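Asks: Any chance you can model this:
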Amino acid sequence: MFELFTDSLPAFLDGLEITLIITVCSLFFATIIGLVLGLINIGNNTFLRGIAKIYIDVVRGTPLIVQAFFLYFGMTGYLGFHMSAEVAGTIVISINAGAYMAEIFRGGIKAIDVGQMEAARSLGLPYTQAMIKVVLPQAFRNMIPAILNQFIISLKDTSILTVIGVNELTQSGQIIISSTYRSFEIWTMVGILYFALIFILSTIFRQIEARLSND
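Replies: Have a look, this model is predicted:
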């Protein structure tokens, strides 16, 4: 089994690299989506709030695998254009995580005492500047644990992208199995790699949370 692992390690590392790249890029775009939708949800524009609510409800109410199929096979076929599986996977994870990030931002901003905004406005700051300079920095500090947790969730969600041909860690395992026919050993290795990566990230994230709580 050790020899099998060493022989398979280059393929595993390639898949792990793609997994991390998609996760990091997706969380970056999801943060932007979440911030925009979170601000819309606490705003006074009923029309925009309705659009944001529909987006969040649809994304959170449908399975990620269906969203991946819809984008990669459905939309590209219907509109007649092509995109790589990696690009499609990044978009899908971004859209999916963005809906959850929107709720994180909305909850984080709502948790800040309304007096903070009123005090900033009384000092002459416009609403936008008060939000950026006063409310968001405090809210973001409180949201960091939830954002880090979403990072781990999105990392695990990348395994679903194997259904559209993304050569991430799970797909790498399937390719190795097709040539070695040793599914038990390979899936054990894949599970260990996922666990090790998530354990390391969880440990780092807990240390970040501990430092923030002590500041």
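
Asks: C-alpha from now on. contacts and neighbour counts both.
Replies: Fine.

Asks: quick one: contacts of stretch 29-40?
Replies: Residues from elsewhere that reach stretch 29-40 (Cα atoms under 8 Å, 6 or more residues apart in numbering): 48-49, 52, 93-106.

Asks: Looking at the protein, which helix is longest?
Replies: helix 2-41 (DSSP state H).

Asks: other SSEs contacting the helix or strand just after it?
Replies: Once helix 2-41 ends, the next helix or strand along the chain (criterion: DSSP states H and E) is helix 46-60. With contacts taken as 3 or more Cα pairs under 8 Å, 6 or more residues apart in numbering; DSSP states H and E, helix 46-60 sits against helix 2-41, helix 85-110.

Asks: Could you also give me the structure for this second sequence? I'd like to compare it with the first:
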Amino acid sequence: MSLDFTQITSSIPYILQGIGVTLKIVGIAALIGFFLGTLLAICKIGKVKALAWLADIYTSIFRGTPLILQLLLIYYGVPQLFGIQVEAYIAAILAFGLNSGAYISEIIRAGILAVDRGQLEASMALGIPYGKMMKDIILPQAVKNILPALVNEFITLTKESAIVTVIGIMDIMRRSYIVGGNTYRYFESLIFAGFVYYIMVVVLTMLGKLIEKRMSRSD
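Replies: So this is what the prediction gives:
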């Protein structure tokens, strides 16, 4: 067995171009997941039983089935059912956003419930509308409590984004696989892809810790 990383040196810039593709998908999906997760969390703790029930069913489905299955259903299933061709990027963003929303909803729900109930009671006593209370008082405190969990979800999303290669998106993994096929050096190219993902995760972890420190200083 011999390893020769010099065989893929000329292809490294090509693989690195996949970083932008990965971050674009993950970034947009994370925003969708956060807003959807917030909405689901509010429904779960709200007084409208029907909405809480629907939010629980949604979470159960997306947490109980593989992400790759959800991706393939959107990319291949939607055209079959509705005759509408979904672009690979759109399918990836939708699948990751909808899936992430289910997980983030539980994180935010836990964060909201962890806020001192006295804050809620005081707000209600002052006659602050429920929507304004959640937006200006409860949610900001909840986000501070759950920031590490949110960063962890974003990191998980970044790593899981590698599955978009199955629908042909030219991300880091797909490009490394192509380089491996062209050079017959799959091990080297895939190891390099793993290194790139690792560096991305390390950077995201450091950014998360930096944001957490700044938010803790603002208390």
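
Asks: Got a TM-score for the two of them?
Replies: Superposed pair, TM-score by TM-score structural alignment, normalised by the length of the first structure: 0.95. Supporting alignment: 215 aligned residues with a Cα RMSD of 1.4 Å.

Asks: Quick check: the longest helix of the first structure compared with the second structure, mean distance?
Replies: Here helix 2-41 of the first structure, set against the second structure after superposition, deviates by a mean of 1.2 Å using mean Cα distance after the TM-score superposition for the first structure.

Asks: and stretch 169-178 of the second structure, which stretch of the first structure?
Replies: Aligning stretch 169-178 of the second structure against the first structure (TM-score structural alignment) gives residues 166-175.

Asks: got it, and stretch 196-214 of the second structure?
Replies: Using TM-score structural alignment, stretch 196-214 of the second structure lines up with residues 193-211 of the first structure.

Asks: how much does the lengthiest helix in the second structure stray from the first structure?
Replies: If you go by DSSP H, the second structure has its longest helix at helix 186-217. With mean Cα distance after the TM-score superposition for the first structure, helix 186-217 of the second structure departs from the first structure by a mean of 1.6 Å once superposed.

Asks: and that helix, how far out from the chain's middle?
Replies: For helix 186-217 of the second structure, the separation from the chain centroid amounts to 14 Å (computed by Cα atoms, centre = their mean, to the nearest Å).

Asks: so what does that helix touch, helix or strand wise?
Replies: Partner elements for helix 186-217 of the second structure (3+ Cα pairs under 8 Å, 6+ apart): helix 139-160, helix 172-183.

Asks: Could I get these in CSV, plus columns for distance to residue 200 of the second structure and mean neighbour count?
Replies: Formatted as CSV, those follow (distance: least, Cα to Cα, whole Å; neighbours: other Cα atoms under 10 Å):
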stretch, distance to residue 200 of the second structure, mean neighbour count
helix 139-160, 8, 18
helix 172-183, 11, 21
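
Asks: are any of the contacts of stretch 29-40 of the first structure buried, and which?
Replies: 49, 52, 93-106 (16 or more other Cα atoms under 10 Å).

Asks: Touching, residue 176 of the first structure and residue 184? I think so.
Replies: No - taking contacts as Cα atoms under 8 Å, residue 176 of the first structure lies outside contact range of residue 184: 11.6 Å.

Asks: on that earlier part again, what I need now is the helices and strands packed on helix 46-60 of the first structure written out in TSV, including distance to residue 132 of the first structure for each item.
Replies: Shown next, in TSV, are those (distance: least, Cα to Cα, whole Å):
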stretch	distance to residue 132 of the first structure
helix 2-41	11
helix 85-110	11
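
Asks: closest to residue 133 of the first structure out of those helices?
Replies: Ranking these by proximity to residue 133 of the first structure (Cα to Cα) places helix 85-110 first, at 12.8 Å.

Asks: Next, the mean deviation of the closest one compared to the second structure.
Replies: Mean deviation for helix 85-110 of the first structure: 0.6 Å (mean Cα distance after the TM-score superposition for the first structure).

Asks: Would you tell me what the next helix or strand after that helix is?
Replies: Following helix 85-110 of the first structure toward the C-terminus (DSSP H and E): helix 114-122.

Asks: which residues of the second structure does that following helix align to?
Replies: Mapping helix 114-122 of the first structure onto the second structure (TM-score structural alignment) gives residues 117-125.

Asks: Tell me roughly how far the matching stretch lies from the first structure on average.
Replies: With mean Cα distance after the TM-score superposition for the first structure, stretch 117-125 of the second structure departs from the first structure by a mean of 1.0 Å once superposed.

Asks: Please point out which parts of that stretch sit buried.
Replies: 120, 123.

Asks: try stretch 25-44 of the first structure
Replies: 26-31, 33-41.

Asks: try stretch 8-24 of the first structure
Replies: So, applying 16+ other Cα under 10 Å, buried residues of stretch 8-24 of the first structure: 8, 11-12, 15-16, 18-20, 22-24.

Asks: matching residues in the second structure for it?
Replies: The alignment of stretch 8-24 of the first structure onto the second structure (TM-score structural alignment) covers residues 11-27.

Asks: and for that stretch, what are the contacting residues?
Replies: Here stretch 11-27 of the second structure makes contact (Cα under 8 Å, 6+ apart) with 89, 92-93, 96, 154, 157-158, 161, 170-173, 175-176, 179, 193, 196.

Asks: try 6 Å this time
Replies: For stretch 11-27 of the second structure, the surrounding residues in contact (Cα atoms under 6 Å, 6 or more residues apart in numbering) are 93, 171-172, 175-176.

Asks: of the residues you listed, closest to residue 69 of the second structure?
Replies: Nearest to residue 69 of the second structure among those, with distances taken as Cα to Cα, is residue 93, at 14.1 Å.
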